[in-house]
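**Q** Here is the input, now give the coordinates:
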Amino acid sequence: MVVITGLIIVLLGFLISLIGFLLVAIGAITEKRGEKKDVEAGGVLIIGPIPIIFGTSKRTALISAVIGLVLIVVFIILITLLA
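**A** Predicted coordinates for the structure are as follows:
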């Protein structure tokens, strides 16, 4: 059962990565040339129990923090359910 669950998680990770790649590719293809856009980015890097939150603006940093918090909660729930 553990091997099957691990395989499913690996396949889900691969599928999510593939979907992300396709979204980036579609965005690059459909981009209008010469149009000036404001680009914002942010992210969360979790090293052990310490989250490092970064963003190009306060808004993106806050969104990244919320998404990171949600992912941590989901991870904790999954770990307790699978243990």
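**Q** CA atoms for contacts and neighbours, from now on please.
**A** Will do.
**Q** what's the neighbour count on Ala61?
**A** Using other Cα atoms under 10 Å, Ala61 has 19 other residues around it.
**Q** With Gly42 instead?
**A** 17.
**Q** For it, which non-adjacent residue is closest in space?
**A** Using Cα to Cα, 6 or more residues apart in numbering and skipping residues adjacent in sequence, the residue nearest Gly42 is Gly55, 3.7 Å away.
**Q** Surely the one you found and Val39 touch.
**A** No - look at Gly55 against Val39 with Cα atoms under 8 Å: they stay out of range, at 11.1 Å.
**Q** Looking at these two, which one has more neighbours?
**A** Legend: neighbour count by other Cα under 10 Å for Gly55 and Val39, higher for Gly55 (17 against 6).
**Q** Another sequence for comparison is provided below:
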Amino acid sequence: MENETLTDGSMLFSIGIITILIGFLLIMIGVALSMYQESRSTQSYSNRTDTSGIDSRFESTSNSDSPLHEKPSERKVESEIKTGGVIMIGPIPIIFGSDKESAKTAAILAIILMLLSLLILRSSFI
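**A** Predicted coordinates:
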């Protein structure tokens, strides 16, 4: 019977380590994709050409009427970013979100995580 508890404990430990590594890997992939998208959008913005076909790098020239900080024909693109998250301290969640829908999604995730942690905790005592 001691061997079964030892194997269950080592298996649970292995699953925990694998879960942590997968989470770390997902964070690193997200950061890399974010950096790639940012560099791609910056390149496409700086490589635009003006109406006469001249490459405009938004540099100030001596015959330029616009100030240095003003970019010609700049289109404002507004994007709405919604964020939400859950911080679990044991089985107790701390929920945050930038809007109601994100907070609701985070609350559902928190409930699922609470139930999962309670199931794991209960199974370890049986």
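**Q** Got a TM-score for the pair?
**A** Scored against TM-score structural alignment, normalised by the length of the first structure, the superposed chains reach a TM-score of 0.73; 83 aligned residues with a Cα RMSD of 2.4 Å.
**Q** one step back: ok, now how distant is the corresponding residue of the second structure for the residue nearest to Gly42 of the first structure from Leu26 of the second structure?
**A** Aligned counterpart of Gly55 of the first structure in the second structure: Gly97 (TM-score structural alignment). For Gly97 of the second structure, the distance to Leu26 of the second structure (Cα to Cα, to the nearest Å) stands at 21 Å.
**Q** so which helix or strand takes in the residue most central in space within the second structure?
**A** Centroid-nearest residue in the second structure: Gly30, 6.0 Å away (criterion: Cα atoms, centre = their mean). Counting by DSSP states H and E, the element that carries Gly30 of the second structure is helix 2-46.
**Q** so how far does the helix or strand just after that helix sit from its counterpart in the first structure?
**A** Downstream of helix 2-46 of the second structure, the first helix or strand assigned by DSSP H and E is strand 84-89. Its aligned residues in the first structure lie a mean 2.6 Å from strand 84-89 of the second structure after superposition (mean Cα distance after the TM-score superposition for the first structure).
**Q** Please enumerate residues in contact with strand 84-89 of the second structure?
**A** Strand 84-89 of the second structure is contacted by residues 93-99, 102-103, 105-107, 109-110 when judged by Cα atoms under 8 Å, 6 or more residues apart in numbering.
**Q** Mind checking which of the residues you listed are buried?
**A** Taking 16 or more other Cα atoms under 10 Å as the criterion, what is buried in these is 93, 95-97, 102-103, 105-107, 109-110.
**Q** Same list (the contacts of strand 84-89 of the second structure) but as JSON lines, adding secondary structure.
**A** Below are the contacts of strand 84-89 of the second structure laid out as JSON lines (DSSP: H, G, I helix; E, B strand; the rest coil):
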{"residue": "Pro93", "secondary structure": "strand"}
{"residue": "Ile94", "secondary structure": "strand"}
{"residue": "Ile95", "secondary structure": "strand"}
{"residue": "Phe96", "secondary structure": "strand"}
{"residue": "Gly97", "secondary structure": "strand"}
{"residue": "Ser98", "secondary structure": "coil"}
{"residue": "Asp99", "secondary structure": "coil"}
{"residue": "Ser102", "secondary structure": "helix"}
{"residue": "Ala103", "secondary structure": "helix"}
{"residue": "Thr105", "secondary structure": "helix"}
{"residue": "Ala106", "secondary structure": "helix"}
{"residue": "Ala107", "secondary structure": "helix"}
{"residue": "Leu109", "secondary structure": "helix"}
{"residue": "Ala110", "secondary structure": "helix"}
